Structure formats: structure tokens, C-alpha cells
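In: Sequence and predicted structure below; questions after.
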Amino acid sequence: MTEFTGTYSATIDDKGRIVLPAAFKKEMGELALEPLVIERNLFKDCLDIYPEKYWNDRVTEFKSTLDPFDEEDDDFLQFFYENFIKVGMAANGRINIPADYLGYGKLTKNARLIGMGLSIRVWDVDVYEGQRMAKSTFVQRFKEKRRQKSAE
């Protein structure tokens, strides 16, 4: 099972290309031969990259909640599909990020890539530092979650 972990630095070139760290490429194994999906993160100014296999599972789960004959669900589905794109990865781990996705993520030159389990989060370094959760907030939320879990 793929489990992306760790934090890495990367550079985005003038053509919008970024090379995934060797650790991420290795973790993908044979999935590196399949397309990747780049999604605009709905909550933060960053992008999420998924191997297509895991993305397809998300799409299937999402679509199972919708009625294809409901107008609001149709709009909902359209927004969902507008929010991601499939790309290929070169043998060296390089991917091209379309310009509008770079703009959405406020990505310029220096990027921070964070393993998020089944996906890889891509941040502009400066944006990441401005939106990153503080350690004290993490500790507080962690304790709250543990208390909730033990109360169940």
C-alpha cells in the first residue's frame, strides 16, 4: 500500500515543471507509470497530487452520493470535475503543472512537497509558512481528539 510521508523541497522551472522527490517516486512503484491527478485543494492555497488509482476510488465514492438526474447534483459534479486534471510523469519523476493550477496554488519557484498518505501536497514555500498549523495548535487538537476517542 502506498503511503506518502515526509516533507521535501523542490523547484518549479519556468515551464511549470517540478520533479517529485525520489522517495515519492519510489513509493509509487508501478503506479508511477499511470497518470497522476492534480487537484486544487478546496481548503488551502495548494495542490494535491494523487496516483490515478487512488483518485479513481475517490471519484467513485463521490459520485455514489449523487443523483445524476438532480440539477444541483449535476452542478456539484461539474464543479468537482473542473477542480482536477490528469497529467503524465516522465521517467525522471518530472511533471508539468498547468499554469492555471500554478496560479491557484500561488506556486512560483520554491515548493514544499508533503506526503499526505495517498496524496502529495504541493505548496509554495512562502504560502506554506503563512498557512501552516502551529505546533501548539496541533498539540491542543491532538489532545482533544484523543479525549473524544476515549469518551466513545
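Out: Perfect, I can see it now. If you're wondering where the values come from, they're calculated on a predicted model, not measured in any experiment. Numbering: from 1, shown residues only.
In: Going by C-alpha atoms from here, please, whenever you check contacts or count neighbours.
Out: Noted.
In: first vs last residue of stretch 115-124, how far apart are they?
Out: End-to-end span of stretch 115-124 (C-alpha to C-alpha, to the nearest Å): 15 Å.
In: now do stretch 30-44
Out: Stretch 30-44: ends 30 Å apart by C-alpha to C-alpha.
In: quick one: buried residues of that stretch?
Out: Leu31, Ala32, Pro35, Leu36, Val37, Ile38, Glu39, Arg40, Asn41 (16 or more other C-alpha atoms under 10 Å).
In: next, the one to line up against it:
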Amino acid sequence: MRFIGNISAKTDTKGRVFMPAAFRKILQAAGEENIVLRKDIFQPCLVIYPESVWNGVMDTMRTRLSRWNRKEQQLFRQFVSDVEILSLDSNGRFLIPKRHLQMANIQQEVSLVGMDDTIEIWSTAEMAKQSLPGDEFEKAINDMMGCQY
């Protein structure tokens, strides 16, 4: 499952947003009925996991974190405590809970960004603040890929 692209959308007064058709097709082709929503750990955005991808994350975490270690249990609890399991309605919309809208500073304008096996939901204004200028982006990519320029 690979999501790519940056698609603009708007939330309605209830906090619903349309899942872009290109992303819906990928979910349907994979037989995904549910999606999992949580706040990103590092950035002020939300992350949508197809349920099978989320289950893989949970499996990985459970193999690395001991149920018998207090700190590791606390980390796991905090990671899963703000998770919502959602499904698309018949119109292809899903509801973003109000607390999640607040966590990501989302008012109405959003960008849904395909990030390989997940989809990020950004406040359009917040995403603009997080983006690198063109020359910094070019240098960072070249450095990361080990390129000389």
C-alpha cells in the first residue's frame, strides 16, 4: 500500500473530511474497512493508518515493549490512548474528533499528504510553516542521499 501526493480539502462544521478518491481506491483495493487516527509524535499533524498497517505497528511495539516494565507500559499507554478507529461513510467521509482537530490546530483548510503506508492530515497553514525553503530542501536531500553538488 503506497499513498503519495498532497491533496487539499476542507473539514465541514462537524469535522468531517472527504478521503481523496485516489486514497480511497488504494484502501478499497487492499480490503481495508477501518482506518486508525492518532496525533503524530513529532509534528503538529494527524496520521491515518490503514487498520492492517496499524496492527503491524502494534505488533512491532509489543515485541519491543515489555508488559512488565512500568516505563514501557506507560509509553505504550500514552501512544495508544488518543487513538480513534474510524470508517468512511457512504460518501467517503470520515469524522475527525474535535480533540484531534485541536491537537493539530486544524480549523477548516487541510492537506492530506500520502506518506507511503500512512496519510498525514495537516492544517494547511501549519504545513506551510513546516516546509523547508527550496534551497534548504535540495541541500538536505543531497546530504541525506550522499550526493555531492
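Out: The structure has been received and is ready for your questions. No experiment lies behind these values; they were computed from the predicted model shown.
In: ok, Gly5 of the second structure touching Asp116?
Out: No: in this structure Gly5 of the second structure lies outside contact range of Asp116 using C-alpha atoms under 8 Å: 9.6 Å.
In: These two: which has the busier surroundings?
Out: Legend: neighbour count by other C-alpha atoms under 10 Å for Gly5 of the second structure and Asp116, higher for Gly5 (14 against 11).
In: right, and the secondary structure at the more buried one would be what?
Out: The three-state assignment at Gly5 of the second structure reads strand, by DSSP: H, G, I helix; E, B strand; the rest coil.
In: Leaving out sequence neighbours, find the closest residue to it.
Out: Closest residue to Gly5 of the second structure apart from its sequence neighbours, by C-alpha to C-alpha, 6 or more residues apart in numbering: Gly114 at 5.2 Å.
In: Average offset of whichever strand or helix holds that neighbour relative to the first structure?
Out: Element membership of Gly114 of the second structure, judged by DSSP states H and E, is strand 109-116. Once fitted to the first structure, strand 109-116 of the second structure is off its aligned match by 0.7 Å on average (mean C-alpha distance after the TM-score superposition for the first structure).
In: Show me which helix runs longest in the second structure.
Out: In the second structure, taking DSSP state H as the definition, the longest helix is helix 51-64.
In: And the contacts of the helix or strand that that one is followed by?
Out: Scanning forward in sequence from helix 51-64 of the second structure by DSSP H and E, the next helix or strand is helix 70-81. Applying C-alpha atoms under 8 Å, 6 or more residues apart in numbering, the contact partners of helix 70-81 of the second structure are Met61, Leu65, Ser66, Arg67.
In: For the third one, which non-adjacent residue is closest in space?
Out: Spelled out, that is Ser66 of the second structure. Nearest non-adjacent residue to Ser66 of the second structure (C-alpha to C-alpha, 6+ apart): Glu72, at 6.2 Å.
In: What's the one you found aligned with over in the first structure?
Out: Glu72 of the second structure maps onto Asp73 in the first structure, with residues paired by TM-score structural alignment.
In: So Trp123 of the first structure belongs to a strand, correct?
Out: Yes: under three-state DSSP, Trp123 of the first structure sits within a strand.
In: Tell me, how many residues neighbour it?
Out: When neighbours are counted by other C-alpha under 10 Å, Trp123 of the first structure registers 27.
In: got a list of what it touches?
Out: Residues in contact with Trp123 of the first structure (C-alpha under 8 Å, 6+ apart) are Asp45, Cys46, Leu47, Gly105, Lys106, Leu107, Ala111, Arg112, Leu113.
In: The same query, at a cut-off of 10 Å, please.
Out: Counting by C-alpha atoms under 10 Å, 6 or more residues apart in numbering, Trp123 of the first structure makes contact with 9-10, 44-48, 102, 105-108, 110-114, 129, 131.
In: Now the longest helix of the second structure on the first structure. Mean distance?
Out: Mean deviation for helix 51-64 of the second structure: 0.7 Å (mean C-alpha distance after the TM-score superposition for the first structure).
In: coming back round to it: just the contacts of Trp123 of the first structure: which are in helices?
Out: Going by DSSP H, the helices hold Leu102, Glu129, Gln131 from those.
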